[in-house]
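**Q** everything below, folded, please.
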Amino acid sequence: MAQRRAILIWPLMLLLVLHTSYSFYVPGVAPIDFHRNHPVEIKAVKLTSSRTQLPYEYYSLPFCRPEKIEYKAENLGEVLRGDRIVNTPYDLHMNVEKKCEVLCDKPNKPVKFKVTESKLVVERIREEYYVHLIADNLPVATRLEFYPNHDDNDKKKEKEVQFEHGYRLGFIDNNKFYLHNHLSFIVYFHKEEIEKGQEPTYRVVRFEVVPQSVKYEDLKTDERGNCILPEAAGSLPQEIDPNKENDVLFTYSVHWEGSVIKWASRWDTYLTMSDVQIHWFSIVNSVVVVFFLSGILSMIIIRTLRKDIANYNREDDIEDTMEESGWKLVHGDVFRPPQYPMILSSLLGSGIQLFCMILIVIIVAMLGMLSPSSRGALMTTACFLFMFMGLFGGYFAGRLYRTLKGHRWRKGAFCTATLYPSIVFGLCFVLNCFIWGKHSSGAVPFPTMLALLCMWFGISLPLVYLGYYFGFRKQPYDNPVRTNQIPRQVPEQRWYMNKFVGILMAGILPFGAMFIELFFIFSDYRWWWRTFLVSGGSAFYVLVYAIFYFVNKLDIVEFIPSLLYFGYTTLMVLSFWLLTGTIGFYAAYMFIRKIYAAVKID
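**A** Have a look, this model is predicted:
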């Protein structure tokens, strides 16, 4: 009893730690109040591109730098995401307008791009990189306004507004490259209610930017040294020639605007940058289809089973010598241990580990403890939860391994703790070597890799052993029928009974695995591996769609970005296969135990 209590206390303690760690980041809990003229710091996060999938540090390009560069201490999730948050020389003060300010240390003097720097900037513009900045932990966004189904004769149509994360580094026009060297910041604030005689306080609720490209020669200065932006019609964009040195002057302006949006709702704009209605419609549609089809299959299965069970029990009462038929025929072989029981139980243990991790992450996110303001919190939580859920993965793997007549529990525990994680770590290490070669901020530093190894062998491995020990000591699953000493001869199967065909069939309707299992039992009692592989068949279609999306939707043409895409896709497909295969296996196992327990067998 005490052992059970100890096992149950672990997840409760973990949830308490997660709540303590991340409750600070929940929107509306700990807002920052600014008074007029108080500094509002602008920080840079990284450069990203959907074409290359490789993030880079902000100062990997020759932007203006402050006197002292200070990097924020990142958590594990931020490091794995490639975030490198650093200070910038932008000087913003609450509710203080700035028409045009020169950014760099040398006023009115341009930054001279060397040829190598010019080529690098041009390459990043060609690869469609975005720059990501934050103010008061809010990411910068670019406003996009357009008229849907534009018609010049219809002047009453309202503009539709959308936002995109960050701002474009530059653009291409007539095979020439232009850099956005002037940023017009628009910061929205909410004025808080105060008592008489007190100084008003403000809270930042939105951070927008309008990027512009202005040629250095067109920028003028006034008597105080402030820059004067030319009229849009009379200015030329800042071209970057990759074959020579370029003079660039970085400037910015700041406009403050009051807003009725409160602090607790300031993330709504960022969370609705995609079409949420279509997304929810897709989810509801998928749920309805799955429940409808699974309901029909369940009705068919229940009616068939009730009829078979009634016939079997009636025949047993009438004549015991009647020859068995149907799925009752293989009752003496259906629970025969499969080949490689250690590997099967290890994979299922890893599937349980993933299932528990995903379940708790969803619950924690629903409770509001993984808000978007906490960068990297989701990935950090997932990593730690996977380590701690090794206790449950080891327990289920150990008990199943004993049920399958296994006796080398120490080796089985080691296999459970290392099989799936070693595949993930090995593939990530290989991909990381390529990312290192590109000098991307997405490369995991060597100390972080050591920390992950220490977490693996210091947290996950001992917990898997502990769970495996208790699971192996636990009474094995009680099968309702005995297993014969001599296995029944299985006739040669038709082509559509092949396990690979079954994977393709089950993948179309993942929740139809139980129906297919009943069909398989009629002619083949070797269902242990088959149910695990077939139930994960939907992962094959995930892989096929990922390939289709890569070919038809993405513009990735370089080798390393393509390698990263397929490498991470492989990890996603493998994890999805483990997760769905584990769910399908235990569903089929409980289903088979249930139906054979309902039949009278001597």
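
**Q** okay, CA-based contacts and neighbour counts for the rest of this
**A** Noted.

**Q** ok, longest helix in this structure?
**A** Assignment by DSSP state H gives helix 276-318 as the longest helix of the chain.

**Q** list the buried ones in the helix or strand following it?
**A** For helix 276-318, the succeeding helix or strand toward the C-terminus, using DSSP states H and E, is helix 341-366. Across helix 341-366, burial judged by 16 or more other CA atoms under 10 Å covers 341-358, 360-361, 364.

**Q** equivalent analysis for stretch 278-297, please.
**A** 290, 294, 297.

**Q** confirm that Asp247 sits in a helix.
**A** No. Assessed with DSSP: H, G, I helix; E, B strand; the rest coil, Asp247 is strand; it does not lie in a helix.

**Q** one more, for comparison:
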Amino acid sequence: SFTVKWHPTDIKYENRLDYVKTEQMFPHELEIHWLSILNSFVLVVLLTGFVVVILLRVLKADYARYTKSRETGDDTEDYGWKLIHGDVFRIPENITLWCAFIGIGTQFVVLFFVCLAMAFGEIITPTLPGGSVYTSVIILYSLTSSIAGFVSAWFFKQIGGGAWAWNIVQAATLFFIPMAIVAMFLNIIASVYGTTQALSLPTLILLFSIYMFIGFPLTVVGGIAGRNLSSEYQAPCRVNHFVRMIPPVPFYRQAPFQYLVAGFLPFSGIYIELHYLFNSVWGHLSYHLYGILFLVFIILLIVTSSITIALTYFQLSVENHHWWWRSFISGGSTAFFVGLYSIFFYVYRSKMSGFLQTVFYFGRMFSVCVTFFFMLGAVGALSSLFFVRRIYAKLD
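**A** As a prediction, this is how the structure comes out:
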């Protein structure tokens, strides 16, 4: 048996976790966070150093050979990425989908910064009840929907797409509808089990109405603005009428191996922080190091951008001009490793069991992984697009 003594306090409910924010409460954990930042920073330096120094030196040598071959009239020295200048800007298949993915991913990058800013301002805190968190996320997602519409329509108009209305609809629904289905399924399970995680029918109708009457219209408005403000797409090189055949390459230069490399390196830079985030969301810890989380997110974006650019160059150097979709999938492949870590955490780190906890855990982690895929995929694709335009703009 045991006894309990209640001590009255004047501290407000939302401020009762402030004591854990003092460094004296977690000196060892703070050291681990900073060691993780240092490890990630070293990774950034190495990758950006490779892209900026090594890659530029290779490109400089390539430009010199290209100029020499043009002066002598001998085109036999043309090889690698220079040889496919007539195909590299060929519009890929499913360009409407590609533009919508870019728009959705860009929205999530902005949304993450907005959420961090609100966490800094203690507008979003760990003490919020589940319903308030759902409402906050839906409102923020709806208010930033115009970004998805704008970016998607801007690129679609630039590339010369015609069905712009369908493009905007895709930007508004490709993420929301699947995630709404997942959320409804989880809520039905929670209602059957009678847990406090279940949202009432009026709350569900309210959340759905917020997006339909705020988020969707803002996506349309952003799409119209992006379409009207976009200029005509000017490719640095003229596209050939006939598609160039892609030569065979060894396995380590094929897409699956490239996706593994592109996903593993960014994941290695955020692994430690993911450990604490998972323990905070699914365990008993309280996470409040938003400054460190901001640094880790910036590092994640830089590493994703750098590794995708490097892999895109390697792809072009073997005369493979299908870089549009591969750069997006390469950037978003970090989501695959986040998914693997979520399985590892559930099996070896958490104490969750039973159908309810399992379904809730993997349902929500599926949503997180999809968000990572869109967000980092857009970062990788936009970085590669900028890089490809820059290197081919120097060719005559």
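
**Q** just to revisit the earlier point, dump the buried residues of stretch 278-297 of the first structure to JSON lines, plus distance to Gly581 of the first structure.
**A** Output for those, formatted as JSON lines (distance: CA to CA, whole Å):
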{"residue": "Val290", "distance to Gly581 of the first structure": "17"}
{"residue": "Ser294", "distance to Gly581 of the first structure": "17"}
{"residue": "Leu297", "distance to Gly581 of the first structure": "19"}
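
**Q** if you skip the residues just before and after it, what's nearest to Phe532 of the first structure?
**A** Gly581 (4.6 Å; CA to CA, 6 or more residues apart in numbering).

**Q** distance of the one you found relative to Lys594 of the first structure?
**A** Counting by CA to CA, to the nearest Å, the gap from Gly581 of the first structure to Lys594 of the first structure is 20 Å.

**Q** what do you get for Ile423 of the first structure?
**A** As for Ile423 of the first structure, its distance to Lys594 of the first structure is 35 Å (criterion: CA to CA).

**Q** again with Phe434 of the first structure
**A** 51 Å.

**Q** who has more neighbours out of these two?
**A** Between Phe434 of the first structure and Lys594, counting by other CA atoms under 10 Å, Phe434 is the more crowded of the two (16 against 13).

**Q** pretty sure that one contacts Ile560?
**A** Yes. Taking CA atoms under 8 Å as the definition, Phe434 of the first structure is a contact partner of Ile560 at 6.7 Å.

**Q** ok, how many other residues are close to the aligned partner of Ser441 of the first structure in the second structure?
**A** In the second structure, Ser441 of the first structure lines up with Thr196, judged by TM-score structural alignment. By the criterion of other CA under 10 Å, Thr196 of the second structure has 12 neighbours.

**Q** tell me the contacts of Thr196 of the second structure?
**A** By CA atoms under 8 Å, 6 or more residues apart in numbering, the contact list for Thr196 of the second structure reads Ala190.

**Q** just say helix, strand or coil for it.
**A** Under three-state DSSP, Thr196 of the second structure falls in the coil class.

**Q** and it, how far is that from Ile189 of the second structure?
**A** 12 Å.

**Q** ok, now Leu47 of the second structure?
**A** 45 Å.

**Q** which of the three states applies to Tyr90 of the first structure?
**A** Going by three-state DSSP: Tyr90 of the first structure is strand.
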